[in-house]
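>>> Structure here, sequence nowhere to be found:
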């Protein structure tokens, strides 16, 4: 994927509780880190993100994005711990969660550095993109012009323009890239759309 032009490798970590799926954990990140210096963008769809900070920091994760739905009580401690382990903190929200819930985390004295807007229900790949989620992206971009805004779910050549023009600048693409005969062409298309939209903002 890096040879095809990807900037980051996005890792979906699921605990079988916050979402029904169970996926990779810190040992896989650790194994992968031995083979690449790439930015490992870890999205933790887990009920207790604090439990994962130390193992993921030790494993070599670059970014640690937790869900706002499970961290209302302890996000300040969580952000502090993530940064202390040398990782970049991000916050994600499910489609049903209002965008206003992440504002305090972006405006905090010790803020998150990225917001991930889920454009599908978290847990399973290959779902259909939800265009109505772009209102959240637009609201974020208007309020925070320099914030990294990531979108995840159903992104590909047919949906990228909607996401890019709304203000997303970090694009997660799974099925559309890995299922393509020429992944490099898809990555190039996604990048071009984002770059062109950013020039117009």
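Alright, I've got the coordinates. Since the structure is predicted, the reported quantities are computational estimates derived from the model, not experimental observations.
>>> CA only for contacts and neighbour counts going forward, please
Fine.
>>> In this model residue 67 seems to touch residue 91, though I could be wrong.
Yes - Residue 91 lies in contact with residue 67 (C-alpha atoms under 8 Å); the separation is 5.6 Å.
>>> Compare those two and say which is more crowded by neighbours.
Between residue 91 and residue 67, counting by other C-alpha atoms under 10 Å, residue 91 is the more crowded of the two (27 against 24).
>>> That one belongs to a strand?
Yes - under DSSP: H, G, I helix; E, B strand; the rest coil, residue 91 sits within a strand.
>>> give the contact list for it.
65-68, 102, 105, 112, 114-116 (C-alpha atoms under 8 Å, 6 or more residues apart in numbering).
>>> Narrow these to those in helices?
Mapping the contacts of residue 91 onto helices (DSSP state H) picks out residue 105.
>>> Mind putting the contacts of residue 91 into CSV with distance to residue 155?
Listed next are these as CSV, based on distance: C-alpha to C-alpha, whole Å:
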residue, distance to residue 155
65, 19
66, 20
67, 20
68, 22
102, 22
105, 25
112, 23
114, 18
115, 16
116, 13
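>>> A further structure is provided below for comparison with the first:
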């Protein structure tokens, strides 16, 4: 079980302090959502933010690239200090090449699918990835409601792990709270991205612990 607060919901005027706060509060990873305003309608930040926060946390930095042509950005995110770089299956016709490029920088490679994308499309590349991120909301904005139909994708991936002997992590992102995290954990998810649920609270440590407790209770 890993809780990965998304800095998309952090206070950007106090980003360093917010990261330290969730790190001390029990977070396992720091999740960075990079959006280009083309692949998704929102525009956020690039590798410069990863480079800026890298000295202030010892936690793995999990970079989710919601961008067209992710090949153009992989090297700069890797050099900025990313530990994981995940790209969308829908973002490039050259998925294998992009995954190979991520790995060439000794960074763990992740693949992401949108809620409407069939999980079956991952079958031929599943052996290449360290992480599969199932979007449980449509990407682009924080604070959306969980899409329950995505639970079947998590279950399928968990079955593949057992049947194929794979060791990739299953990550979920979107609408995560104490109710939905339990359902995702029961379906087989390992890593849980939570943005507004953690950062919009006056007590992020309490929120992180409540998420971890919900996962433990699901076991």
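Arrived safely, thanks for sending. Computed from a prediction, not measured in an experiment: that's the story for all the values here.
>>> out of the contacts of residue 91 of the first structure, which ones does the second structure keep as well?
Shared with the second structure under both residues aligned by TM-score structural alignment, their matches' C-alpha atoms under 8 Å, the contacts from the contacts of residue 91 of the first structure are 65-68, 112, 114-116.
>>> Just the closest of those residues to residue 141 of the first structure, please.
Among these, residue 115 lies closest to residue 141 of the first structure (C-alpha to C-alpha), at 10.4 Å.
>>> Show me the helices in the first structure, by range?
26-33, 50-59, 75-84, 103-107, 134-143, 160-166, 175-178, 183-200.
>>> can you tell which of those is closest to residue 18 of the first structure?
helix 50-59 (13.7 Å).
>>> how about the closest one: buried residues?
By 16 or more other C-alpha atoms under 10 Å, the buried positions in helix 50-59 of the first structure come out as 50, 52-53, 55-57, 59.
>>> Onto which residues of the second structure does that helix map?
Using TM-score structural alignment, the residues of the second structure aligned to helix 50-59 of the first structure are 71-80.
>>> Can you tell me what sits against that stretch?
Here stretch 71-80 of the second structure has contacts from 46-48, 50-51, 54, 63, 85, 98, 101-102, 105, 107, using C-alpha under 8 Å, 6+ apart.
>>> ok, those residues vs residue 216 of the second structure, which is closest?
Nearest member of those to residue 216 of the second structure, counting by C-alpha to C-alpha, is residue 63, at 25.9 Å.
>>> Identify the residue spatially nearest to residue 186 of the first structure, adjacent ones excluded.
Leaving aside its chain neighbours, residue 186 of the first structure sits nearest to residue 177 (6.0 Å; criterion: C-alpha to C-alpha, 6 or more residues apart in numbering).
>>> quick one on the thing from earlier: just curious, which of the contacts of residue 91 of the first structure is nearest to residue 11 of the first structure?
Once C-alpha to C-alpha is applied, the member of these that ends up nearest residue 11 of the first structure is residue 65, at 10.2 Å.
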